[in-house]
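Student: Build the 3D model from these lines:
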Amino acid sequence: MQPHTVHEKPTVFLVGAGPGDPELLTIKAVKAIAQATVLLVDDLVGRGVLAYAQPGARQIYVGKRGGCASTPQHFIEQLMIREARRGERVVRLKGGDPFIFGRGGEEAERLRAAGLEVEVVSGITAGLAATTSLGVPWTHRAHAHGVVLVTGHAHPGSSGPDWRSLAKTCVSARLTLVIYMGVALARCLQEELLAGGLPADTPVGVIQHASLPQQRHVVTTLDALALAIERECLGSPAVIIVGDVLRGLPTAQSCLSEKGQALA
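Tutor: Predicted coordinates:
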C-alpha cells in the first residue's frame, strides 16, 4: 500500500484477518494493516491482529454477529468510499477470508461501482483452521474426494441451503461438509441431513473459537449433534464439520464408539 497520487484511483483493501490467531496472518496482510490509516474492523477479528496497526491509525469497529445489533452494510460501504476519497489508506479487516462468507464480493462490487480500486488479501478461513486444529484435513484419498463450504445463515427472504440435497451429494460424491454459522440451527441441520441420507453414525465435529486459546470442540455423530452442542454449551462463532475425514482423528474412534463423547 502506497499513498495515493492525484493520478491514482483511491484504493480500498479487503484484508482477511484469518481465524483469530495473529500468527496465521499472511505477510501481505500484516503489511496492509501496518500501512493503513483507517481500519474498519469486523467483530471476529482477533485483538492480537490489531497489534500490527500503526499507532495513529483510526480503528472503526463495524461488527456483525448473528442475534446481535449489527452495523448496517450500507453504512460500512459508504464509510469505506468516503474515507478512500479523502485520501486515507483504507483497510476493511475481516475475520477469515473476505471472499468466504465475508460479504467481500458485495463490497468489492459496491466499491468498484463508486469508481474505487479494490485489492483483496486472502486469509485463512475459519473452516480450514477448525479442521487443522483437530489434526484432520478437508480432503483425504480414503475418505473425502472434495469439500463443500456452506453457510447456515440464510439471506433474509431466502429459504437457505437445501440440506437434504447436500446430504445426498455428500454421500454420492464422498464430500466433507463444512458449515459456517450453523450452531443455532443444529437440530434442524441434524434432521435434514439425516433425512437426506447421511448415515446416523457420520462423524461430526463442532469447533468454537478455532485457533484461539479459548478454543473448545466436540466430536460426535450426526444423530447426536444437537445434544452434544447443548451438553457442551457450544455457541457462535463455531464451525461444524461433517464427514468421514474425522475418522482419522486419533481420539475419534473411542469417541464415536461412545456416541457423542466430548473431546476436550
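
Student: Every contact and neighbour count from this point should use C-alpha atoms.
Tutor: Noted.

Student: How about the contacts made by the residue nearest the centre of the chain?
Tutor: The centre of the chain sits closest to Ala126, judged by Cα atoms, centre = their mean, with a distance of 4.2 Å. The contact partners of Ala126, by Cα atoms under 8 Å, 6 or more residues apart in numbering, come to Gly18, Pro19, Gly96, Ala210, Val239.

Student: what's the offset of the helix ranked longest in the chain from the middle of its chain?
Tutor: Secondary structure assigned by DSSP state H gives helix 73-85 as the longest helix of the chain. How far helix 73-85 lies from its chain's middle: 23 Å, per Cα atoms, centre = their mean, to the nearest Å.

Student: which helices and strands does it pack with?
Tutor: strand 11-16, strand 90-94, helix 104-113 (3 or more Cα pairs under 8 Å, 6 or more residues apart in numbering; DSSP states H and E).

Student: Would you do the same for the sequence below? I want to compare the two.
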Amino acid sequence: MAASRSLVLPAIDLPELGRGEVWLVGAGPGAPGLLTLEALNAIQQADVIVHDALIDPRVLALAKPTARFEAVGKRGGRPSADQDDISERLVVLARNGERVVRLKGGDPFVFGRGGEEVLTLAQNDVAFRVLPGLTAGLAGLTAFSIPATMRGLNQAIILATGHLGAEGGLDWPALARTGQPLVIYMAVRTIAPITEALRAGGLAPETATAIISAATTPAASILVSTLAEIADAAEAAAVAAPALLVVGSIVSFRDTLDQLATTLQTEADA
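Tutor: Here you go, the predicted model:
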C-alpha cells in the first residue's frame, strides 16, 4: 500500500482539484493499471472519494492517507443508495469546502448516471469536471481478444443496457435487424428475455454469444456459447454481476486466434 501512494506522476500538465469542486472520475473497467493519469491525479488529491460498489480496493488505496471514503454503490436486487441522495451529497460535500472525487466504474457517462449528477451540480453552482474512463463494454472485449470492430465482420457496434424496465426496455428485434454486434451491460438477470427477443428479430440461434464477467480483474472470466444456449449456460455456471453480454460475429474472432495459436505451437513443436 505504501508503495502505491508514493507514485510520481510524469511532469505533464495535470489540473489541480480545488476546494469546493467535484470531479466525476472514470475508474475504468477494474484493473488499477487501466486508470488514466488524470484519474490517478484526481484520486491522489481528493479529501473525500464517493465511490461505486465495484471499485477495486487497489484503486482506493491510491488515495492520500487522510482521504475519507463514502460508498454509494448500486447493486441490482440489493438495497442501494438513492440517486437523488447521491447527487445531493456531492453538493453538500462541495459546499463544505471538500475536494471531492466521485469515482465511478468505467466511464461516468456510459450507463453511469454521471449526467444526472453533473446536472445537479450545475444547478447548485458547484464547480465540476468530468474525467473519462475506459468503459468495460470496450475494454472488457479487448481483454478477452474480442475486437469491438473488425473489417469484414462489422461496421458498427451497439452499446445497450440490459435493464428491461417497466415497459420492457429497448426494441430488441429492431436492434437484431441491424446485423451489428451488441454489447449489453447489466444483463445477468435478463439474458433469457433479451436473447429470445433478439431471435424474434431474426438473429440465428447459432449466433456467437459470450458473457464476460468482472472484466480485467483477477476474477475475470468468459463464457462462450450461442444465442440459443447462452441463458441456460449462464444459469448453469451461476454467472454473477458485473457482466457483459456480447452478441455477434466478433465473438468468433477468439476462435480464429485460438486456432492460429494452436497451429503455430504445433509447428514450433514439430
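
Student: Need the TM-score between these chains.
Tutor: Once the chains are laid over each other, their TM-score by TM-score structural alignment, normalised by the length of the first structure reads 0.89; 244 aligned residues with a Cα RMSD of 1.5 Å.

Student: follow-up on the earlier one: top of the contacts of Ala126 of the first structure by number of neighbours, please.
Tutor: Gly18 (30 neighbours; other Cα atoms under 10 Å).

Student: Now do it against Ala142 of the first structure, distance only.
Tutor: Distance, Gly18 of the first structure to Ala142 of the first structure, using Cα to Cα, to the nearest Å: 29 Å.

Student: which residues in the stretch 151-270 of the second structure form strands?
Tutor: Applying DSSP state E, counting those that start in this stretch to the stretch 151-270 of the second structure gives strands spanning 158-161, 182-185, 208-213, 221-226, 243-247.

Student: against the first structure, where does the third one fall?
Tutor: Residues 203-208 of the first structure are where strand 208-213 of the second structure aligns, taking TM-score structural alignment as the criterion.

Student: Just give me the mean distance for that stretch relative to the second structure.
Tutor: For stretch 203-208 of the first structure, the mean distance to aligned residues of the second structure following superposition is 0.6 Å (mean Cα distance after the TM-score superposition for the first structure).

Student: Could you count how many residues lie near the aligned residue in the first structure for Thr226 of the second structure?
Tutor: Alignment note: Thr226 of the second structure maps to Thr221 in the first structure; criterion TM-score structural alignment. Around Thr221 of the first structure there are 26 other residues, counting by other Cα under 10 Å.

Student: Arg86 of the first structure too?
Tutor: 10.

Student: What's it aligned with over in the second structure?
Tutor: Checking TM-score structural alignment: Arg86 of the first structure goes with Asn96.

Student: re earlier: how about the contacts of Ala126 of the first structure in TSV, adding distance to Gly196 of the first structure?
Tutor: What follows is these, written out as TSV (distance: Cα to Cα, whole Å):
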residue	distance to Gly196 of the first structure
Gly18	32
Pro19	31
Gly96	30
Ala210	28
Val239	21
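
Student: list the contacts for Val130 of the second structure?
Tutor: Contacts for Val130 of the second structure were tallied using Cα under 8 Å, 6+ apart; they are Trp23, Leu24, Val25, Pro108.

Student: would the last one count as being in a helix?
Tutor: What it means is Pro108 of the second structure. No - in this structure, Pro108 of the second structure is coil, not part of a helix, as judged by DSSP: H, G, I helix; E, B strand; the rest coil.

Student: tally of neighbours for the residue mapped onto it from the first structure?
Tutor: In the first structure, the residue matched to Pro108 of the second structure (TM-score structural alignment) is Pro98. Counted by other Cα under 10 Å, the residues lying close to Pro98 of the first structure total 26.

Student: For the match of Thr226 of the second structure, give its distance to Ala195 of the first structure.
Tutor: Between Thr221 of the first structure and Ala195 of the first structure the distance, using Cα to Cα, works out to 15 Å.

Student: Ok, Phe99 of the first structure next?
Tutor: 31 Å.

Student: Likewise for Ala129 of the first structure?
Tutor: Ala129 of the first structure sits 29 Å away from Ala195 of the first structure, going by Cα to Cα.

Student: Look at those two and report which has more neighbours.
Tutor: Neighbours per residue (other Cα under 10 Å) separate Ala129 of the first structure from Ala195, with Ala129 holding more: 24 against 16.
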